[in-house]
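*Asks:* predicted model follows, preceded by the sequence.
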Amino acid sequence: MEIARPVTMRPNAVDARAAGVEFGLTTTFMATVFSLVHWGIGTAPPSASANELRIRVAAVSILVGLTIVGFADSRPGRFSGAHMNPAITLGVFAAGLLPARRVLPYLLAQSAGSIAAAALLRVAWGPSVSGGPVRWAVVQPGPGWPDASVAVAEAATLLVIVGVMCWMTACRPHWRAVWVVGGLFGLQGALLGTITGGSANPARQLGPALLSGEFHLLAVYLVAPVAGGVLAGWTAHRLQHARNVRRPVLAWPTPPERRARPSSAVLNPAVAVGRSPGREQ
């Protein structure tokens, strides 16, 4: 008879390295996103039409989606999972695809990365980042959009994205998840960027809001995506559990130190194919 080992909440050395990689990825990714916003939207002339602004936002969003693909498919991305988004981390944890001991280190790494990226933006672009239509690349909704509508849109976006990720994990494990998820983030930005702001990532708003002092709807942009991601993950967890009652499958995740090679916890199909909703405590 095999004796079950007690599960610890304390991060091990591999978890600490993964959190460090997550910090580096989030910092670099957010600095890239903020620079794209500053370059692609912040340079729009005051006379720019609404259509020109939509085109600029769509172009930036497409580039952001491609950037997500590149980061997630990189060697560091395959090691940490390249979440770069607290709503993704909490969503996949609720789905049982991430050990609990990694949640807090990842959230701290992502938050610190967002703030560091905003500071790097100031260094890279100078005083111009504090003025213009995109102060510190902070996200704001279009005119006339109430707080509740923005919250619903942000939550629904992560509900869909995390739901698709969980569905692919269970039903389409061999699909190229990095392209699907990157495409969904790019699409939501192109469609919602000029309406609700199209943040879909608490780390996207945190650093710019803190450095700019622009706290309007900050709570919405921080909480709503997390709520949507967690709801999607929890629902997927319950559905998978109901199926596993009749057909047990291989437990996941495999401890990183036992893997033959590093792989992504979310965006890379090598790890996105969770075989069981069993959540590590």
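*Replies:* Yes, it's here.

*Asks:* hey, let's count contacts and neighbours off CA atoms from now on
*Replies:* Will do.

*Asks:* start and end of stretch 166-186, how far apart?
*Replies:* Start and end residues of stretch 166-186 are separated by 19 Å (Cα to Cα, to the nearest Å).

*Asks:* tell me the buried residues in that stretch?
*Replies:* By neighbour count with 16 or more other Cα atoms under 10 Å, stretch 166-186 contains the buried residues 166-170, 173, 177-186.

*Asks:* and those residues, which two are the farthest apart?
*Replies:* Ala170 and Gly186 (23.5 Å; Cα to Cα).

*Asks:* ok so, going back, nearest to Leu36, of the buried residues of stretch 166-186?
*Replies:* Gly186 (13.0 Å).

*Asks:* show the contacting residues for that closest one.
*Replies:* 61-66 (Cα atoms under 8 Å, 6 or more residues apart in numbering).

*Asks:* assign it to helix, strand or coil.
*Replies:* helix (DSSP: H, G, I helix; E, B strand; the rest coil).

*Asks:* then Ala236?
*Replies:* helix.

*Asks:* run a quick neighbour tally on it.
*Replies:* Using other Cα atoms under 10 Å, Ala236 has 25 other residues around it.

*Asks:* so what's it closest to, chain neighbours aside?
*Replies:* Sequence neighbours aside, Ala95 is the residue nearest to Ala236 in space, at 5.9 Å (criterion: Cα to Cα, 6 or more residues apart in numbering).

*Asks:* same question, Ala153
*Replies:* Nearest to Ala153 is Thr196, by Cα to Cα, 6+ apart, at 7.2 Å.

*Asks:* repeat that for Gly163.
*Replies:* Counting by Cα to Cα, 6+ apart, the residue nearest Gly163 is Ala232, at 5.1 Å.

*Asks:* now for the closest residue to Phe185 other than its chain neighbours, how many residues are close by?
*Replies:* Sequence neighbours aside, Gly65 is the residue nearest to Phe185 in space, at 5.7 Å (criterion: Cα to Cα, 6+ apart). Residues near Gly65, counting by other Cα under 10 Å, number 23.

*Asks:* for Gly65, what is the enclosing helix or strand?
*Replies:* Take DSSP states H and E as the rule and Gly65 turns out to sit in helix 50-72.

*Asks:* what residues sit buried inside the helix or strand that that helix is followed by?
*Replies:* The first helix or strand that comes after helix 50-72 along the chain, using DSSP H and E, is helix 75-80. For helix 75-80, the neighbour count (16+ other Cα under 10 Å) marks 76-80 as buried.

*Asks:* by neighbour count, which of the contacts of Gly186 wins?
*Replies:* Ser61 (27 neighbours).

*Asks:* does Ser35 touch Leu120 like I think?
*Replies:* No: judged on Cα atoms under 8 Å, Ser35 makes no contact with Leu120 at a distance of 9.6 Å.

*Asks:* and here is the other one:
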Amino acid sequence: MSESLTRRGLAELFGTFWLVFGGCGSAIFAAKQIASDTSAGMSFNVGIGYLGVALAFGLTVLTMVYAVGHISGGHFNPAVTLGAVAAGRLPARDLVPYWIAQVVGGLIAGLALWTIAKGRKGFEAEGNMAANGFGVHSPAGYSLAAVLIAEVLLTAFFLIVILGATDKRAPAGFAGVAIGLTLTLIHLISIPISNTSVNPARSTAVAFFNGSGAPGQLWLFWLAPLLGGLIGGIVYVLVFTDEKLKLDA
């Protein structure tokens, strides 16, 4: 018996909340923590750094795929939903309801992160909410074109892995591991480039709390992942299956 759209939407909301809260939360609270040795007059970073943040994002998806993936498909990402529609894995009529659930879940997580972060004396949200960006708002100063290419390519490959790992021909039970590790790898590649989006809901979740140019650049982090998701969904069907490309309305 298939799950109702309401239940699937709630699964997507909860999953996206966890992705943003766990992934962006690790970047906000734990990536950089300075400890001091007063006797030696030294200070050093004891935070989790890029590697820890990348693992956190991967773990959020891995855990939620097993928790609620059997209910909604475990997208937690508008680009994944678009790719699933393009590949014929999800009816086109479910696209917008999934997107709404994902964006709402992400925004609730962003609000929760902002509220917690403001609990530390001296915290300034502007520029410190793990937002995505290009140019001066890229962690390493990458251009709009560089960020666009990276986000499209990485999202496309993310979709190919997701569709392959969940294909009926793939070994059963391991999809969550493959998907989680792929998202970890994506972050290891692209945190310095764009702070890694590959997910418009994740980008939207913190952009308006972050300020500092993030809202004005948000359009790119919808355009590039959606384009990548569409490419990945189409490529998987055309190259790796014998099915004909069709949209199930």
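*Replies:* Here it is on my side, so go on. Nothing here was measured: the structure is a model prediction, and the numbers come from that model.

*Asks:* TM-score for the pair, please.
*Replies:* The TM-score (TM-score structural alignment, normalised by the length of the second structure) is 0.82; 234 aligned residues with a Cα RMSD of 2.9 Å.

*Asks:* adding distance to Phe215 of the first structure, write the contacts of Gly186 of the first structure out as a markdown table.
*Replies:* Below are the contacts of Gly186 of the first structure laid out as a markdown table (distance: Cα to Cα, whole Å):
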| residue | distance to Phe215 of the first structure |
| --- | --- |
| Ser61 | 23 |
| Ile62 | 27 |
| Leu63 | 26 |
| Val64 | 24 |
| Gly65 | 26 |
| Leu66 | 29 |
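
*Asks:* nearest to Ala31 of the first structure, of those residues?
*Replies:* Val64 (11.2 Å).

*Asks:* related to what we said a few turns ago, give me the more crowded residue out of Ser35 and Leu120 of the first structure.
*Replies:* Using other Cα under 10 Å, the more surrounded residue of Ser35 of the first structure and Leu120 is Ser35, with 24 against 19.

*Asks:* what lines up with the more buried one in the second structure?
*Replies:* In the second structure, the residue paired with Ser35 of the first structure is Gly25, using TM-score structural alignment.

*Asks:* for the helix or strand where its match lies, name the packing helices and strands.
*Replies:* Taking DSSP H and E as the definition, Gly25 of the second structure sits inside helix 5-25. Here helix 5-25 of the second structure touches helix 49-72, helix 95-117, helix 200-210, going by 3 or more Cα pairs under 8 Å, 6 or more residues apart in numbering; DSSP states H and E.

*Asks:* which of these is buried the deepest?
*Replies:* Scoring those by mean neighbour count under mean count of other Cα atoms under 10 Å gives helix 200-210 as the most buried, with a mean of 26.

*Asks:* and the following helix or strand past that one, which residues are buried?
*Replies:* Beyond helix 200-210 of the second structure on the C-terminal side, the first helix or strand identified by DSSP H and E is helix 214-217. Counting neighbours by 16+ other Cα under 10 Å, one finds that the buried residues in helix 214-217 of the second structure are 214-215, 217.

*Asks:* list the contacts for Val104 of the second structure?
*Replies:* Applying Cα under 8 Å, 6+ apart, the residues near Val104 of the second structure are Leu13.

*Asks:* if we can go back for a sec, can you list the buried residues of helix 214-217 of the second structure in a markdown table and add distance to Thr16 of the second structure?
*Replies:* Formatted as a markdown table, the buried residues of helix 214-217 of the second structure follow (distance: Cα to Cα, whole Å):
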| residue | distance to Thr16 of the second structure |
| --- | --- |
| Ala214 | 20 |
| Pro215 | 19 |
| Gln217 | 21 |
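
*Asks:* pick the one among the residues you listed closest to Val46 of the second structure.
*Replies:* Ala214 (27.5 Å).

*Asks:* Pro202 of the first structure maps to what in the second structure?
*Replies:* Checking TM-score structural alignment: Pro202 of the first structure goes with Pro200.

*Asks:* against Val177 of the second structure, how distant is that match?
*Replies:* Counting by Cα to Cα - Pro200 of the second structure and Val177 of the second structure are separated by 22 Å.

*Asks:* and what of Arg120 of the second structure?
*Replies:* Arg120 of the second structure is 35 Å from Val177 of the second structure, by Cα to Cα.

*Asks:* got it, and Ala87 of the second structure?
*Replies:* 21 Å.

*Asks:* same question for Thr63 of the second structure.
*Replies:* 9 Å.

*Asks:* so what's Arg202 of the second structure up against?
*Replies:* 16, 19-20, 77, 103, 106.

*Asks:* identify the farthest-apart pair in the residues you listed.
*Replies:* Across the contacts of Arg202 of the second structure (Cα to Cα), the longest gap, 11.7 Å, separates Leu19 and Val103.

*Asks:* contact partners for whichever residue in the second structure pairs up with Ala72 of the first structure?
*Replies:* Taking TM-score structural alignment, Ala72 of the first structure has Val65 as its aligned residue in the second structure. If you count contacts by Cα under 8 Å, 6+ apart, Val65 of the second structure has them with 73-74, 176.

*Asks:* secondary structure class for the residue nearest to Ala153 of the first structure?
*Replies:* Thr196 of the first structure ends up coil, using three-state DSSP.

*Asks:* from Leu211 of the first structure, how far off is it?
*Replies:* 21 Å.

*Asks:* Glu52 of the first structure too?
*Replies:* From Glu52 of the first structure to Leu211 of the first structure the distance is 28 Å (Cα to Cα).

*Asks:* and for Ala170 of the first structure?
*Replies:* Counting by Cα to Cα - Ala170 of the first structure and Leu211 of the first structure are separated by 41 Å.

*Asks:* that older thread, and which of the contacts of Gly186 of the first structure is nearest Ile161 of the first structure?
*Replies:* For those, the nearest to Ile161 of the first structure is Gly65 (12.8 Å; Cα to Cα).

*Asks:* go ahead and confirm the closest one touches Gln188.
*Replies:* No: contact status for Gly65 of the first structure versus Gln188: not in contact, 9.6 Å apart, counting by Cα under 8 Å.

*Asks:* hang on, Ser43 of the second structure in a helix?
*Replies:* No: remark: Ser43 of the second structure does not belong to a helix; assigned using three-state DSSP, it is strand.
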